[in-house]
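Chemist: Below are the sequence and a predicted model; questions follow.
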Amino acid sequence: MSALLPVEEAQARLLALRPPLAGENVAFCDALGRYLAEDVVALRDQPAAPLSAMDGYAVRCADLPGPWTIAGESAAGGPPAHALAAGEAMRIFTGAMLPEGADTVVIQEDVAAEGGRLALTTSDAIRERQHVRARASDFAAGERLLAAGTRLTPGAIAAAVMSGASQLRVGGRPRVAILTTGDELVQPGRPLAPGQIPDSNGVMLAAMLAGEPARTGLPLHVGDARARIAAALQDLARHHDVIVTVGGASVGDHDHVQGALGDAGGRVDFWKVAMKPGKPLIAGTLGDALLLGLPGNPASAFVTATLFLLPLVRHLAGAASPLPPVLSAPLAKPLGPGKTRRDYLRARLDRGALHLFDGQDSGRTFPLGGADALAIREIGAPARAAGEPADYIAIA
């Protein structure tokens, strides 16, 4: 019996099976959630000229403490009409360009204007360049604003727009097919005969992928027939980058995914990982498509999708860091010692503490409904008391 693969080695082998997809140019409105295929480098200074950070008056610091003669105004959207001479002040508004000669802004609350004259009304010290946004104080032309592999959030898109770019180069969107297997599964909402259960895994995986830059259709289903599974795999491999199967990954008489993959002309790269739940995980290739065979129990499917499917999709889409980050929080209750596989335990964060669900059987769906974290217990880890830190992965 071959040794089980450590989780990190299995993840690395899976991601090494294919490089990221080719990039494409997209409009800003289509960029949310995508991963940059190349750096975003500023094409301009921001701001492009000194700007006022407040409503008030632009003055020369050398003319303090005034008084001044008011000489026009400067509003956002265009340059001032003229330069500022000695002894002059110009009315200015937030975001407006400073007139040539000005180097300081006095806020309107600190002055009094009457009859074209301006007088200071505060005794507070006013510094040179106060309330002035210097040219290129945000970023300068040629500066890298966003690195390739960055996930595009609304804020990142705003920075890219401000850089002067007209569009973005992002990684491709992998085409993902979901194929559930098992004679016992019935489409959601349909009547159940004795021994049948609703096919929750297909819907769950589609929901998990909805937040990723992937093209995913409706989940498909085939029964426990090796020939039918092989035919479905061959067909899906022609049109998809990733085929994720659910169920049929273990060693039972009705577990046909591994054999069907061989029948279809594919190969297995690895099978079985030192984790619980989710040990009977399959990774392989079929033509240009990748196959990821997830175990059928709900918790097993969820955990393996979190640790393998989602990182694979992110990798193909160009993510620099596709794996979920590992965080830490104190345990709310004691946790027993680890055994021969790494445990991923369904848990919930409450007031900063990690509360593990009592029922961790992989066939239970109820804990999935309330979990927002997967607590990690390492192989052979010692028992821990309440309050001791534990690693976890945040989940949606």
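Modeler: Perfect, thanks for sending it. Just so it is clear, the structure is predicted and the values come from calculations on it, not from any experiment. Residues are numbered from 1 along each chain as shown.
Chemist: going forward, measure contacts and count neighbours with C-alpha atoms only.
Modeler: Noted.
Chemist: what comes into contact with the lengthiest strand in the chain?
Modeler: Once the chain is assigned using DSSP state E, the strand that runs over the most residues is strand 342-350. The contact list for strand 342-350, computed with Cα atoms under 8 Å, 6 or more residues apart in numbering, reads 274-277, 303, 354-357, 360, 367-368, 370-379.
Chemist: What about those residues, which are in strands?
Modeler: 275-276, 354-356, 373-377.
Chemist: Which residue comes closest to Leu323 once chain neighbours are left out?
Modeler: Excluding its sequence neighbours, the residue lying closest to Leu323 (Cα to Cα, 6 or more residues apart in numbering) is Pro311, at 5.2 Å.
Chemist: can you tell me the helix or strand for that neighbour?
Modeler: helix 310-316 (DSSP states H and E).
Chemist: Following element in sequence after that helix, please.
Modeler: Moving toward the C-terminus from helix 310-316, the next helix or strand (DSSP H and E) is strand 327-330.
Chemist: Report all helices and strands that that next one contacts.
Modeler: strand 353-356, strand 389-394 (3 or more Cα pairs under 8 Å, 6 or more residues apart in numbering; DSSP states H and E).
Chemist: which parts of that strand are buried?
Modeler: By neighbour count on 16 or more other Cα atoms under 10 Å, the buried set for strand 327-330 is 328-330.
Chemist: What segments of the stretch 151-300 of the chain are strands?
Modeler: For the stretch 151-300 of the chain, the strands defined by DSSP state E, counting those that start in this stretch cover 168-170, 175-181, 185-186, 197-198, 215-216, 220-222, 242-246, 267-271, 275-276, 282-286, 289-294.
Chemist: and among those, the most buried is which?
Modeler: Mean neighbours per residue, mean count of other Cα atoms under 10 Å, is largest over these for strand 289-294, with a mean of 27.
Chemist: dump the residue contacts of Leu5.
Modeler: Neighbours of Leu5 in contact, by Cα under 8 Å, 6+ apart: 272-274.
Chemist: Quickly note the distance from it to Arg13.
Modeler: 10 Å (Cα to Cα, to the nearest Å).
Chemist: And Ala71, by the same measure?
Modeler: For Ala71 relative to Arg13 (Cα to Cα), the value is 70 Å.
Chemist: Those two: which is more packed in?
Modeler: Using other Cα atoms under 10 Å, the more surrounded residue of Ala71 and Arg13 is Ala71, with 18 against 14.
Chemist: adding another structure so you can compare the two:
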Amino acid sequence: MPGLLPVEQAQERLLALASPVEPETLPIEEAAGRWLAEDVAARRTQPAADLSAMDGYAIRFAECPGPWTVVGESAAGSPLERYVEPGEAARIFTGAPMPEGADTVMVQEEAARDGDTLRMDGKGPSGVGGNVRRKGRDFAERDVLLAAGTKLTPPALALAIAGGHGALPVGRAIRVALISTGDELVPPGQPTDTAQLPASNGPMLAAQLDGLPVKIDDIGIVPDTREALAKALDAASDADIIVTIGGASVGDHDLVRPALRAAGADIDFWRIAMKPGKPLMGGRLGEAIVLGLPGNPASAFVTAKLFLEPLIAHLSGAGDPLSRFRPAPLAADLPAIGKRAEYLRGRWRDGAVEALTQQSSASLAALAEAELLIHRPAGSAAARAGDTVDILPLA
């Protein structure tokens, strides 16, 4: 569509507007959800010694099938402090260090013990090293455990801790200023007349960003005047990202672009070949990135999902900041679409996905019902039930 920028190009240009922010070092219990600013290497070996993988008896495989004399016990945190000689065995428990001299674990289900005399009562270990977790099997000292740009999920945090780390270098929290524009808006919970609307987009976006490393500054509701917008933009000048909501279209009261230009902003792009969300705008104002979202709720939500969330991840140091769609089968037919990519609000049905009936960008009821977005590239032909489409889960 002439004059409209494809979504992928707009995402690329938006992320190119700024580099990741400066890192900070956080205690590991505070680093969850952040992205690593540097590679994290192991400071220790895991396991640090050969360990038993099962409850049983540590033996020398050369003497299999025994018998052996049980000479002691090795438990996790309490190893046997003696050498296991030929003809000897040690009681051992899962996670316990292998005694020196022993090389294999016979599981207790295949052991017959009479006092200190041990015999094998079963098939026995498969070979030398059976049921043993070898030293360094998980990782060795100086191995790179996590690469820069990795998101610190709970398993990633556990890996870093196991590697000997108590603090990690991560991108700092991103400062996001939210500016809701419109004479028709009133604060949540206040009475409205027929010309007014509760201002839901700001709280919705703040909740949408919950769980990302952000500090939200909600500038509040701004009337449709250049003076009020100029004051709001000045109040947001310390932000890394300034998000305006509404006022970015072409109507007489859509004053965000003129106000931004008057404040010295450089508008990099405006109007995207997507539905919903065509009036999306991106640029810079001083050191901040400006992202102008449409005012309709579904448009604001979808564009925040596809542009604002990846931008935050990029500034935080994510190695792969863009949202990743995945394939799923269709539960019902979809018509062909035109020259704009579509992001249909949808849901699961019997292991497949279907678009909701209501796709109006103003419909909050349908948005609240949506479990996923169905991506239909520009110019897509009609799709039939059973065809594969790309989806982005919303939870």
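Modeler: Received the coordinates, thanks. For clarity, every value in this text was computed on a predicted model and none was experimentally measured.
Chemist: Give me the buried subset of the contacts of strand 342-350 of the first structure.
Modeler: For the contacts of strand 342-350 of the first structure, a neighbour count by 16+ other Cα under 10 Å gives the buried set as 274-277, 303, 354-356, 360, 367-368, 371-378.
Chemist: got the contact list for the residue nearest the centre of the first structure?
Modeler: Taking Cα atoms, centre = their mean as the criterion, Arg151 is the residue nearest the geometric centre of the first structure, at 5.7 Å. Listed by Cα under 8 Å, 6+ apart, the contact partners of Arg151 of the first structure are 33-36, 319.
Chemist: repeat that for 6 Å
Modeler: 33-35 (Cα atoms under 6 Å, 6 or more residues apart in numbering).
Chemist: Quick one: neighbours of the nearest residue to it once chain neighbours are set aside, just the number.
Modeler: Once flanking residues are discounted, Arg151 of the first structure sits nearest to Tyr35: 4.5 Å by Cα to Cα, 6+ apart. Using other Cα under 10 Å, Tyr35 of the first structure has 29 neighbouring residues.
Chemist: Just to check, Tyr35 of the first structure is in contact with Leu146?
Modeler: No: contact criterion Cα atoms under 6 Å: Tyr35 of the first structure and Leu146 do not qualify, at 10.5 Å.
Chemist: separation between the closest residue to Ala27 of the first structure other than its chain neighbours and Phe28 of the first structure?
Modeler: Nearest non-adjacent residue to Ala27 of the first structure, counting by Cα to Cα, 6+ apart: Gln167, 5.0 Å away. Distance, Gln167 of the first structure to Phe28 of the first structure, by Cα to Cα: 6 Å.
Chemist: Also Arg384 of the first structure?
Modeler: 48 Å.
Chemist: ok, now Ala390 of the first structure?
Modeler: In terms of Cα to Cα, Ala390 of the first structure sits 40 Å off from Phe28 of the first structure.
Chemist: And those two? Which one has more around it.
Modeler: Ala390 (20 against 17).
Chemist: For the more buried one, give me its contacts.
Modeler: Contacts of Ala390 of the first structure by Cα under 6 Å, 6+ apart are 328-330.
Chemist: number of nearby residues for the nearest residue to Ser19 of the second structure once chain neighbours are set aside?
Modeler: Counting by Cα to Cα, 6+ apart, Ser19 of the second structure lies nearest to Leu315, which is 6.1 Å off, once chain neighbours are set aside. Around Leu315 of the second structure sit 22 other residues, with neighbours defined as other Cα under 10 Å.
Chemist: now Leu261 of the first structure
Modeler: Using other Cα under 10 Å, Leu261 of the first structure has 25 other residues around it.
Chemist: Can you give me the distance of the residue lying closest to it once chain neighbours are set aside to Gly296 of the first structure?
Modeler: Counting by Cα to Cα, 6+ apart, Leu261 of the first structure lies nearest to Ala230, which is 6.1 Å off, once chain neighbours are set aside. Noted for Ala230 of the first structure: a distance of 18 Å to Gly296 of the first structure, by Cα to Cα.
Chemist: In terms of packing, which of those two has more residues around it?
Modeler: Shown here are Ala230 of the first structure and Gly296; by other Cα under 10 Å, Gly296 has more neighbours (25 against 22).
Chemist: do you know how far the more buried one is from Arg314 of the first structure?
Modeler: On the measure of Cα to Cα, Gly296 of the first structure and Arg314 of the first structure end up 23 Å apart.
Chemist: His355 of the first structure too?
Modeler: 29 Å.
Chemist: cool, and Pro382 of the first structure?
Modeler: Using Cα to Cα, one gets 34 Å for the distance from Pro382 of the first structure to Arg314 of the first structure.
Chemist: More neighbours: which of those two?
Modeler: Arg314 (27 against 13).
Chemist: Could you list which residues are in contact with the more buried one?
Modeler: Residues near Arg314 of the first structure by Cα under 6 Å, 6+ apart: Pro322.
Chemist: which parts of the longest strand of the first structure are buried?
Modeler: 342-349.
Chemist: can you list those residues in JSON lines and add distance to Val222 of the first structure?
Modeler: Output for the buried residues of strand 342-350 of the first structure, formatted as JSON lines (distance: Cα to Cα, whole Å):
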{"residue": "Arg342", "distance to Val222 of the first structure": "31"}
{"residue": "Asp343", "distance to Val222 of the first structure": "30"}
{"residue": "Tyr344", "distance to Val222 of the first structure": "29"}
{"residue": "Leu345", "distance to Val222 of the first structure": "30"}
{"residue": "Arg346", "distance to Val222 of the first structure": "29"}
{"residue": "Ala347", "distance to Val222 of the first structure": "32"}
{"residue": "Arg348", "distance to Val222 of the first structure": "34"}
{"residue": "Leu349", "distance to Val222 of the first structure": "37"}
